[in-house]
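Novice: Pasting the sequence and the predicted model now:
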Amino acid sequence: MSVLAIALNPTIDVSSEVARVEPTRKMRTYNERRQAGGGGVNVARVIAELGGRPDLLILAGGATGAMLQDALRVLPVELHLVPISGSTRIAFMVHEEQTGLEYRFVPKGPEVSQRDITSALKIVEEFKGDFVVASGSLPKGASEDTYAQMAGAAARNGAKFVLDCPGPILRKVTGHAPIFLVKPSIGELEILVGRRLDEKGLGEAASALVQNADADYVAVTMGREGALLAGRHGTLRVSSKHVVVQSAVGAGDSFVGALTWFLMQGRSVEEAFRFGVAAGAAAAMTPGTELCRRDDVFAIYQDTEAARYVAPGRKA
């Protein structure tokens, strides 16, 4: 099976450490790392780490765009590039040693033209694979229904569309295009439904999206609390294995990439969901902008118990 990952607003992720974050004073950082990043890029990196060879669509430009391409060329990824006039953004993450806190600085990124988006959409229309995964924010200049257009193009080719994007953008896609699986965080789901959600409300809101045919499956990630999957048979809850957390960066992307890769191996959605939860925990074990490692994912997956669906209306 094949997959196309989409990163319309990729980044060069720079992470480092500092003893203490202080205003005004010059702080000397160390252990600097640079990685190709952004939602769809991270999804492709995870699939490659697990043994796949994904296609990857990126919009990139400027000197930083060239750096991004160089970083991706060393990976087993089939790259589809749409050149843009602006420069690819650089995101910064600083880990404060004294407190263990992370500080993340993520620019909005360059503005793109409608011609750039049309070129990207054409690549999606020409992709004849099994899965299309759109992950991350939309760049400035892209219309809010861009992902909806891509979901429609994927569906016309018989590909299953997986979506992971900020809450406000979800509103422009759910209910407007066929989606196989959507992965909001708790906060993104609350933005989508317009209210705060407790444990019961979380399952009800996710199930409502399935019942309304907004998506075949809704996977809600909850950090250390694991994740919840809503499907036509009810809801499924899997707890996350408690690990020593090094960084929260990339846990959601690791979840999506691992879930998709497991589906590509012919596994069920339920097994792939549990595998994704394991990948999210494995990503938390790595420092900076590193993602999950294959051996860690399989070790955690084998150590987690399978869960059963709870029928709609019953307590999980």
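Specialist: Okay, I see it.
Novice: From now on I want contacts and neighbour counts done on CA atoms only, so please keep to that.
Specialist: Fine.
Novice: wait, what's in contact with residue 283?
Specialist: Residue 283 is in contact with 247, 248, 249, 250, 251, 254, 290, 291, 292, 293, counting by C-alpha atoms under 8 Å, 6 or more residues apart in numbering.
Novice: got a winner among the residues you listed for most neighbours?
Specialist: In terms of neighbours by other C-alpha atoms under 10 Å, the contacts of residue 283 top out with residue 254 at 31 neighbours.
Novice: still on that earlier bit, what is the nearest of the contacts of residue 283 to residue 151?
Specialist: When these are compared for distance to residue 151 (C-alpha to C-alpha), residue 254 wins out at 21.1 Å.
Novice: show me the contacts for the closest one.
Specialist: 42, 43, 46, 276, 279, 280, 283, 291, 292.
Novice: ok, which stretches of the stretch 51-200 of the chain are strands?
Specialist: Under the criterion DSSP state E, counting those that start in this stretch, the stretch 51-200 of the chain contains strands at 55-60, 78-83, 89-96, 102-105, 131-135, 160-164, 181-182.
Novice: Same list (those strands) but as a markdown table, adding mean neighbour count and distance to residue 170.
Specialist: Putting the strands of the stretch 51-200 of the chain into a markdown table (neighbours: other C-alpha atoms under 10 Å; distance: least, C-alpha to C-alpha, whole Å) gives the following:
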| stretch | mean neighbour count | distance to residue 170 |
| --- | --- | --- |
| strand 55-60 | 24 | 20 |
| strand 78-83 | 17 | 24 |
| strand 89-96 | 21 | 23 |
| strand 102-105 | 14 | 23 |
| strand 131-135 | 27 | 11 |
| strand 160-164 | 25 | 8 |
| strand 181-182 | 26 | 9 |
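Novice: Indicate which one of those is closest to residue 301.
Specialist: Closest approach to residue 301 among the strands of the stretch 51-200 of the chain (C-alpha to C-alpha): strand 181-182, 20.6 Å.
Novice: what's in contact with that closest one?
Specialist: When contacts are defined by C-alpha under 8 Å, 6+ apart, strand 181-182 is touched by residues 161, 162, 163, 164, 215, 216, 217, 218, 219.
Novice: So for the fifth one, what's the nearest residue that isn't a sequence neighbour?
Specialist: With sequence-adjacent residues excluded and distances taken as C-alpha to C-alpha, 6 or more residues apart in numbering, residue 215 is closest to residue 179, at 4.8 Å.
Novice: list the contacts for that neighbour?
Specialist: Applying C-alpha under 8 Å, 6+ apart, we find residue 179 in contact with 151, 160, 161, 162, 163, 214, 215, 216.
Novice: ok, and here's another one to check against it:
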Amino acid sequence: MMSKIVTLTINPAVDKNTKFEGLVAEHKIRCEQPVYDAGGGGINVSKAINRLGGESIAFFPAGGPIGDLLKDLVKKENVLFETVETVAWTRENFIAVDSATNAQYRFGMPSPELTLEELEEILAKVKNRNPEILVVSGSLPENLSSIIFKRISEIFGENKPKIIVDTSGDALKYALECGAYLIKPNHKELAKLLGLEKIESSQVESAAKAIIEKYKCEIVVVSMGPDGAMLFNNDQTHFVAAPKVEKKSTVGAGDSMVGGMVWALSQNLPLSDVLKWGVACGSAATMNEGTQLFKREDAECLYESKI
């Protein structure tokens, strides 16, 4: 069975969002009724693609009562999905906004351990879908981060899909070594890939081109936060400045950007438009509170404003 786009979230989460007023140590903090969202890089990418009118299948492990809640939340987003039941419970993240200052506090819980057998089961399900594009996004369990991309490469062999990766740390290097098609590092991650402490803005292009040459990666997109993003391949360079919007939350902005780019790639749009859609969706996500990602009309408006 063939699916054009598959997303893989190895370390999903249920995001619990709330508001409070005034953060005082050792005082009981009264919070508003929480809002729950399905979280994790690949799940958010699938949600973003769905909002743009595209279709993907999200694969993720789920365990315990929190895992059951996660599946219900993904279902409510009308996203197609397949899961593998795990022994360890799915994690929860906690995001709280102080309404007095609009300061946002984000508490990320450690990843539960995924067994090798559970990993192999979910990768077998992904392989069965024979995707054209495979998005691996989000953090990875520490016990498996060094082998996940190797196993993906081995399982698909010569029929490997276009693998789009948005992760960090050593896992990003492993992904490149195993033939990633597109990566989306920020400045710090780009520097680390080249063994540098930091790189200046003027060095981004040469650094990205060095990654493309060294690892034979097709596309490198460098996320520059409020400054926008740059896209590089062997013969093209594109820059899109981030539009000026009223920011309410940055949670999910990076995933929204990846979702916008993947959707645009699936539509065979020029790379300049791929980047524009990515920046439009990422910026639109910051216009909403909590982890709501973006509204389609906001993303379309930003894209059409010729950002």
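Specialist: Looks like it arrived, so ask away. All values reported here derive from a predicted model rather than from experimental measurement.
Novice: can you name the residues of the first structure that stretch 118-133 of the second structure overlays?
Specialist: With TM-score structural alignment applied, stretch 118-133 of the second structure matches the range 116-131 in the first structure.
Novice: I should have written stretch 8-26 of the second structure there, sorry.
Specialist: Counting by TM-score structural alignment, stretch 8-26 of the second structure lines up with residues 6-24 of the first structure.
Novice: ends of the matching stretch, how far apart?
Specialist: 38 Å (C-alpha to C-alpha, to the nearest Å).
Novice: Would you mind listing the residues in contact with residue 15 of the second structure?
Specialist: Applying C-alpha under 8 Å, 6+ apart to residue 15 of the second structure gives the contacts 36, 37, 38, 39, 92, 93, 94, 95, 291.
Novice: and if you look at residue 1 of the first structure?
Specialist: 129, 130, 264, 265.
Novice: 6 Å instead?
Specialist: Applying C-alpha atoms under 6 Å, 6 or more residues apart in numbering to residue 1 of the first structure gives the contacts residue 264.
Novice: what's the matching range in the first structure for stretch 164-173 of the second structure?
Specialist: With TM-score structural alignment applied, stretch 164-173 of the second structure matches the range 162-171 in the first structure.
Novice: Counterpart of residue 290 of the second structure over in the first structure?
Specialist: Aligned by TM-score structural alignment, residue 290 of the second structure pairs with residue 288 of the first structure.
Novice: Number of residues surrounding that match?
Specialist: Around residue 288 of the first structure there are 28 residues (other C-alpha under 10 Å).
Novice: repeat for residue 16 of the second structure
Specialist: Neighbours of residue 16 of the second structure (other C-alpha under 10 Å): 20.
Novice: One more: residue 149 of the first structure?
Specialist: Residues lying near residue 149 of the first structure (other C-alpha under 10 Å) number 19.
Novice: so what's the equivalent of it over in the second structure up against?
Specialist: Structural alignment (TM-score structural alignment) places residue 149 of the first structure against residue 151 in the second structure. Neighbour list for residue 151 of the second structure: empty [criterion: C-alpha under 6 Å, 6+ apart].
Novice: again, but for residue 56 of the first structure
Specialist: Neighbouring residues of residue 56 of the first structure by C-alpha under 6 Å, 6+ apart: 4, 5, 6, 78, 79, 80.
Novice: and it, how far is that from residue 293 of the first structure?
Specialist: For residue 56 of the first structure, the distance to residue 293 of the first structure equals 20 Å [C-alpha to C-alpha].
Novice: same deal with residue 210 of the first structure?
Specialist: Taking C-alpha to C-alpha, one finds residue 210 of the first structure at 32 Å from residue 293 of the first structure.
Novice: Same check on residue 47 of the first structure?
Specialist: Residue 47 of the first structure is 11 Å from residue 293 of the first structure, by C-alpha to C-alpha.
Novice: Kindly report the same for residue 166 of the first structure.
Specialist: Taking C-alpha to C-alpha, one finds residue 166 of the first structure at 25 Å from residue 293 of the first structure.
Novice: same deal with residue 268 of the first structure?
Specialist: Separation of residue 268 of the first structure from residue 293 of the first structure (C-alpha to C-alpha) stands at 22 Å.
Novice: Please apply the same query to residue 2 of the first structure.
Specialist: Applying C-alpha to C-alpha, the value for residue 2 of the first structure to residue 293 of the first structure is 21 Å.
Novice: can you check residue 285 of the first structure too?
Specialist: Separation of residue 285 of the first structure from residue 293 of the first structure (C-alpha to C-alpha): 9 Å.
Novice: and if you look at residue 127 of the first structure?
Specialist: Residue 127 of the first structure sits 28 Å away from residue 293 of the first structure, going by C-alpha to C-alpha.
Novice: Residue 149 of the first structure now?
Specialist: Using C-alpha to C-alpha, residue 149 of the first structure is found at 33 Å from residue 293 of the first structure.
Novice: One more: residue 52 of the first structure?
Specialist: 14 Å.
Novice: can you check residue 253 of the first structure too?
Specialist: Distance of residue 253 of the first structure to residue 293 of the first structure, computed by C-alpha to C-alpha: 13 Å.
Novice: ok, now residue 98 of the first structure?
Specialist: Taking C-alpha to C-alpha, one finds residue 98 of the first structure at 26 Å from residue 293 of the first structure.
Novice: for residue 94 of the first structure, same thing?
Specialist: Residue 94 of the first structure sits at a distance of 21 Å from residue 293 of the first structure (criterion: C-alpha to C-alpha).
Novice: Residue 49 of the first structure: neighbour count?
Specialist: Using other C-alpha under 10 Å, residue 49 of the first structure is surrounded by 19 other residues.
Novice: any idea which helix or strand carries it?
Specialist: In the assignment (DSSP states H and E), residue 49 of the first structure maps to helix 39-50.
Novice: That'll do, ta.
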